[in-house]
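**Q** Kindly generate the corresponding structure for this input.
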Amino acid sequence: MTTPTPGAPAASDKLDGAVLKIASVVVLGAIMSILDVTVVSVALPTFMAEFDTTYATVAWTMTAYTLALATVIPVTGWAADRFGTKRLYMSALVLFVAGSVLCSMAWDIQSLIGFRVLQGLGGGMLMPLGMTIMTRAAGPHRVGRVMAVLGIPMLLGPICGPILGGWLIEAASWHWIFLINLPIGIIALTAAFMLLPQDKPSPSESFDFLGMLLLSPGLALFLFGVSSIPETGTVASARVLVSAGIGLVLIIAFVFHALRKDHPLIDLRLFKNRNLTIAVTTSSLFVVAFMGAGLLFPSYFLQVRGETTLAAGLLLAPQGIGAMLTMPIAGNLVDKIGPGKIVMFGVALIAIGMGVFTQVGAETSYVLLLGSLFVMGLGMGCTMMPIMTAAMQTLTDHTVARGSTLMNIVQQVAGSIGTATMSVVLTNQMLDRGLDNMKIMSQHVPEVVAAEPPGTSDSILSAAADAFGNTFMVALVLLLLTLIPAFLLPRRKPVAPAEGESAAPMMMH
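**A** The predicted structure follows:
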């Protein structure tokens, strides 16, 4: 059976021209999808003013996108097998770009939230499909280098998103944070048509409709409940408990269903692969800690230091620079010595940088803060993609799509839990210090200070900084817990699965 794999022979470890062309297409799509999460984050105050609504309401422009991502990801693995990765990837690009254009034409906050759902349905398929296309093209022996390439948009998104969003809003209008996707999308679509290999879909497996009816709504309801915690201020509210509870029941029901069905929507029997299980556990803890903390860095610069959105985005740049320095090196080493030692080294570096932020004050030196972000970036380049590599290296061609889908779902859920956790901790820390929640969420702390009697500004800024420091401490503890499963990751060069080997041994042994 022929496969659409233009990879080099096993003897060559370098990514050849054909694979790099495919990588350029995949990276373009991934950049659009990931950028869109962070670009919108800096536009929330603008949406509040433009549509005359509250922070809690405009925050759903981000949450709706996340929920749509989580809902569509489970279907991606089956659809890739059924329709082929190239056709599905191009369809996802069209859906994403159409949603982006509609978002730019939104007439009220409700329409914007609705169009963000449409955008998320397309965006949710781009990353798992990209991972599948790249892994098939390069072959198992070069997965580390492939993941390093795919890590570029995952790093650039959180760094460039706030900078790009702040600049577009200041230079033009909020509409352009969505319209920017139109020219990029057209280029990506043209490149996908010309450069992606023709694939031969294998529609032998029937679609698991019951699995979809259980898992997709289950994930959406669970994440809706978790995402409502910052707005309600407590886990004990009916909105959180009912939504998350029903979602959890549906997810548990799916687990029982998937373990009994021959071709489930998500193949949970992949967890019988020890390396994948350890990698998923490590990834979950890491994403909860790091993605949650990622929310705090720009907020500190905006709220405590009174920086503009553009300046706050620029101040995060050292993190991206550090990651770009170590990611290619880590990707090369993973294919030679395994991911275990590299991941533990990366987590240790991030912990050192995070430790500085646990002691942050209202006037902490920017040199110290930016240096810490740079060190954390160095660690990030050694962490996220090597963890993904540990999971993907042992998967056979047939299980790559299912494995990448599984990893993406876990990361999406973990990211939502991390963001909600840090939001709740920070809000409660602020309230414990007598700082009004709505003021903090809708404007910078220095502006709150201006309304206070003379002589109280230092104490307010100091209290706000302490709240951030204590929240960073929670993130640091979660990060250190990541070292436990990371210790069990492979520490030697992986043995690639035999060519043409079926997925069955992987699922059953």
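**Q** C-alpha from now on. contacts and neighbour counts both.
**A** Will do.
**Q** Would you map the strands across the stretch 201-350 of the chain?
**A** Counting by DSSP state E, counting those that start in this stretch, one finds no strands in the stretch 201-350 of the chain.
**Q** got the residue ranges for the helices in it?
**A** Under the criterion DSSP state H, counting those that start in this stretch, the stretch 201-350 of the chain carries helices at the ranges 209-227, 229-232, 238-260, 274-303, 309-315, 317-337, 340-357.
**Q** Let me have the ones you listed in TSV, extended by mean neighbour count and distance to residue 126.
**A** Formatted as TSV, these follow (neighbours: other Cα atoms under 10 Å; distance: least, Cα to Cα, whole Å):
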stretch	mean neighbour count	distance to residue 126
helix 209-227	22	17
helix 229-232	18	28
helix 238-260	18	23
helix 274-303	22	19
helix 309-315	21	25
helix 317-337	21	21
helix 340-357	22	26
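**Q** between the ones you listed, which gets nearest to residue 195?
**A** helix 317-337 (23.6 Å; Cα to Cα).
**Q** For residue 465, which of the helices of the stretch 201-350 of the chain is the nearest?
**A** helix 274-303 (7.6 Å).
**Q** Hey, what's the angle from that closest one to helix 340-357? Just curious.
**A** Relative orientation of helix 274-303 versus helix 340-357 (axes from the mean of the first three to the mean of the last three Cα atoms, to 10 degrees): 20 degrees.
**Q** Show the secondary-structure elements that helix 274-303 is packed against.
**A** helix 309-315, helix 384-392, helix 397-432, helix 457-481, helix 483-486 (3 or more Cα pairs under 8 Å, 6 or more residues apart in numbering; DSSP states H and E).
**Q** Which helix or strand contains residue 81?
**A** In this structure, residue 81 is located in helix 60-83 according to DSSP states H and E.
**Q** In this model residue 423 seems to touch residue 233, though I could be wrong.
**A** No. Residue 233 is not in contact with residue 423 according to Cα atoms under 8 Å; the separation is 9.5 Å.
**Q** Give me the more crowded residue out of those two.
**A** For residue 233 versus residue 423, the count of surrounding residues by other Cα atoms under 10 Å is larger for residue 423: 22 against 16.
**Q** re earlier: distance to residue 42 added to the helices of the stretch 201-350 of the chain, as CSV?
**A** Output for these, formatted as CSV (distance: least, Cα to Cα, whole Å):
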stretch, distance to residue 42
helix 209-227, 18
helix 229-232, 18
helix 238-260, 26
helix 274-303, 9
helix 309-315, 6
helix 317-337, 15
helix 340-357, 22
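**Q** what sits up against the helix or strand hosting residue 47?
**A** Using DSSP H and E, residue 47 falls within helix 44-51. The contact list for helix 44-51, computed with Cα atoms under 8 Å, 6 or more residues apart in numbering, reads 53, 54, 55, 58, 59, 108, 109, 174, 442, 443.
**Q** for comparison, sequence B:
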Amino acid sequence: MMRENQKWMVVVAVLLGSFTMILNNSMLNPAIPTFIDVFETDVVSAGWIITIFMVAMGMTVPVTGYLGDRFGKKRTYLIGLALFVVGSIIGTFSWNLSSLITFRALQGIGGGIMMPLSMALIFEAFPKRERGLATGVWGIASMMAPTIGPTIGGILLETTSWHYLFITNAPFGLIGLWFAWKYLPNTTPNRQVQFDKVGFFLVTLGVGSILFAFARMSSVADLTHPTNLILLIVGIIWMYLFVKVEKQVQQPLLDLSLFRIPVYTYSILLTTISSIGLFAGIFLIPLLIQQAFGLSAIVTGLVFLPSALFTGIFMTVGGRILDKKGAKGVITSGLLVLAVGTLVMGFMSIETSLAFIIFWMAIRGIGNGLSSMPSTTTGMNAVPDRLVSRGSALNNVARQMSSAFAVVFISIFYEVRRGQIMTSSSTFSLEQASVQAINEAFIFVGILTFLTIPIGYMLEKKSKEEDLKERKMEEKKQAVR
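**A** Model prediction:
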């Protein structure tokens, strides 16, 4: 068993890598207009800078479980982080749009390797009753980085040049590499693991097609575009074939038998829905602050900061409660707080103060912190140790797909409802119509979150039953000794 300080250095090592990767990706969002001017291109072409990262990462995640088992988790994680750092450094020297998109794809492959293995490495370092706090601290990266990234990106663009969006990754990434090389535990490669070639082919095409289609959609016209419809249909067919094949192979790429574990299945459902809620907020608030209220991107970032701060604090609080008392109560409490906070955000007007928005965004942060990472950790705790890498990869696939779907769904909903409100009433200004559409989106997400509370309850109940079984088995073993 590792010493206490060694275990926490594992968390620091993977947190550095994860935070750098997620922060960089979110920093690039406000830079699209800049790239359009610099490379003299259009919105669709420049959008590939964001799209290619998401698609490359989504296509890489499914194979990460196999790579970690076959070559060792530490070695594979180091390769993933190194790819991301190299992509960042050479991205600084991009000479045209095509080269930048290529280097962003390299970053995405590195990120797809890093994220699932981060959790797997933490699970190897910590015993079951200490993982809640550890994953809560690590989860700060995945929750805080997307909220502060656009603000940092905006400041860098205003004060320097776009090159600094990439080169700033280098020192943090290199520090992360050193920490990972020094502190991550060596894991023994399993030479007996076989590569599921057919499964890899099917899931890569399936996930890639669906994510590519989602990335191309931002309006109703995009939703009904023949190319996008074909991509979605083909992607779904590939995924259906993938599921059929995985049920038959002896060593599947993604072990779908994990869904036979009720606790894990409930946690995946909550992960999927919580990702929709998280990215809906990340999408809607900038629209509210900048389009409806006419304020700057920096103000938008400041509105997000308390939410990010409270999410981070209560992730660690929720993790500590999970370790000491188990899952009962903490996840459902978080979901209830999150649902209430989200619903209240559905009753704003053009006169609503920033203080109101900041307060209720902070309340949402508390709910998110108490529910998101504790539910994921509880589900992963139910996975056998030998399958942790596969379980983490499957969890990340669900998160990638649901977050992409959330952005597509909310953006189209916003566009359609705002248009309907404007045409149905001549008394509504464009700003008022925008606020009303945002309100309705928040109400929908709030109701969806309320509907997850029974799932959270079932997760807590099943987790308690599993804990009791484990304790009885442990008592029997001790009695035999």
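**Q** Need the TM-score from the superposition.
**A** Aligned and superposed, the two chains score 0.92 in TM-score terms (TM-score structural alignment, normalised by the length of structure 2); 468 aligned residues with a Cα RMSD of 2.2 Å.
**Q** Please report how far the equivalent of residue 335 of structure 1 over in structure 2 lies from residue 143 of structure 2.
**A** Matched by TM-score structural alignment, residue 335 of structure 1 corresponds to residue 323 in structure 2. From residue 323 of structure 2 across to residue 143 of structure 2, the span is 20 Å (Cα to Cα, to the nearest Å).
**Q** Over to residue 224 of structure 2?
**A** 32 Å.
**Q** which one of the two has more residues nearby?
**A** A direct count of neighbours by other Cα under 10 Å for residue 224 of structure 2 and residue 143 places residue 143 higher, at 24 against 12.
**Q** The more buried one sits in which helix or strand?
**A** helix 131-159.
**Q** winner for burial among the helices and strands packed on helix 274-303 of structure 1?
**A** Mean neighbours per residue, mean count of other Cα atoms under 10 Å, is largest over those for helix 384-392, with a mean of 27.
**Q** Which part of structure 2 matches that one?
**A** The aligned range for helix 384-392 of structure 1 is 372-380, by TM-score structural alignment.
**Q** nearest spatial neighbour of the match of residue 335 of structure 1, skipping sequence neighbours?
**A** Of all residues not flanking residue 323 of structure 2 in the chain, residue 129 sits nearest, at 4.8 Å (Cα to Cα, 6 or more residues apart in numbering).
**Q** and that neighbour, what pairs with it in structure 1?
**A** Residue 129 of structure 2 maps onto residue 141 in structure 1, by TM-score structural alignment.
**Q** what kind of secondary structure is that match in?
**A** helix (DSSP: H, G, I helix; E, B strand; the rest coil).
**Q** Surely it touches residue 395?
**A** No. With contact defined as Cα under 8 Å, residue 141 of structure 1 does not count as touching residue 395 (11.0 Å).
**Q** Between the two, point out the one with more neighbours.
**A** Neighbours per residue (other Cα under 10 Å) separate residue 141 of structure 1 from residue 395, with residue 395 holding more: 27 against 24.
**Q** now that one: how far from residue 70 of structure 1?
**A** Taking Cα to Cα, one finds residue 395 of structure 1 at 23 Å from residue 70 of structure 1.
**Q** residues near residue 190 of structure 2, how many?
**A** 14.
**Q** counterpart of it in structure 1?
**A** Match for residue 190 of structure 2 (TM-score structural alignment): residue 202.
**Q** give the contact list for the alignment partner in structure 2 of residue 268 of structure 1.
**A** Superposed on structure 2 with TM-score structural alignment, residue 268 of structure 1 falls opposite residue 256. Shown in contact with residue 256 of structure 2 (Cα under 8 Å, 6+ apart): 243, 246, 247.
**Q** How much space separates the residue lying closest to the first one once chain neighbours are set aside from residue 300 of structure 2?
**A** The one in question is residue 243 of structure 2. Once flanking residues are discounted, residue 243 of structure 2 sits nearest to residue 256: 7.8 Å by Cα to Cα, 6+ apart. For residue 256 of structure 2, the distance to residue 300 of structure 2 equals 40 Å [Cα to Cα].
**Q** with the contacts of residue 256 of structure 2 in mind, which one is nearest to residue 235 of structure 2?
**A** Nearest to residue 235 of structure 2 among those, with distances taken as Cα to Cα, is residue 243, at 12.4 Å.
**Q** Quickly note the distance from the corresponding residue of structure 1 for that closest one to residue 386 of structure 1.
**A** Counting by TM-score structural alignment, residue 243 of structure 2 lines up with residue 255 in structure 1. Noted for residue 255 of structure 1: a distance of 27 Å to residue 386 of structure 1, by Cα to Cα.
**Q** what does residue 372 of structure 1 give?
**A** 22 Å.
**Q** Against structure 1, what's the mean shift for the match of helix 384-392 of structure 1, could you check?
**A** Aligned to structure 1 and superposed, stretch 372-380 of structure 2 gives a mean residue distance of 0.9 Å (mean Cα distance after the TM-score superposition for structure 1).
**Q** relative orientation of the helix holding residue 143 of structure 2 and helix 262-286 in degrees?
**A** 20 degrees.
**Q** Beyond helix 131-159 of structure 2, next helix or strand please.
**A** helix 164-167.
**Q** which bit of structure 1 covers that following helix?
**A** Going by TM-score structural alignment: helix 164-167 of structure 2 matches residues 176-179.
**Q** cool, and stretch 271-284 of structure 2?
**A** Using TM-score structural alignment, stretch 271-284 of structure 2 pairs with 283-296 in structure 1.
**Q** okay, which residue is most central for structure 2?
**A** Centroid-nearest residue in structure 2, with Cα atoms, centre = their mean: residue 399, separated by 5.3 Å.
**Q** which residues touch that one?
**A** Residue 399 of structure 2 touches 271, 272, 275, counting by Cα under 8 Å, 6+ apart.
**Q** Kindly recompute the last result at 10 Å.
**A** 58, 268, 269, 270, 271, 272, 273, 274, 275, 276, 393, 405 (Cα atoms under 10 Å, 6 or more residues apart in numbering).
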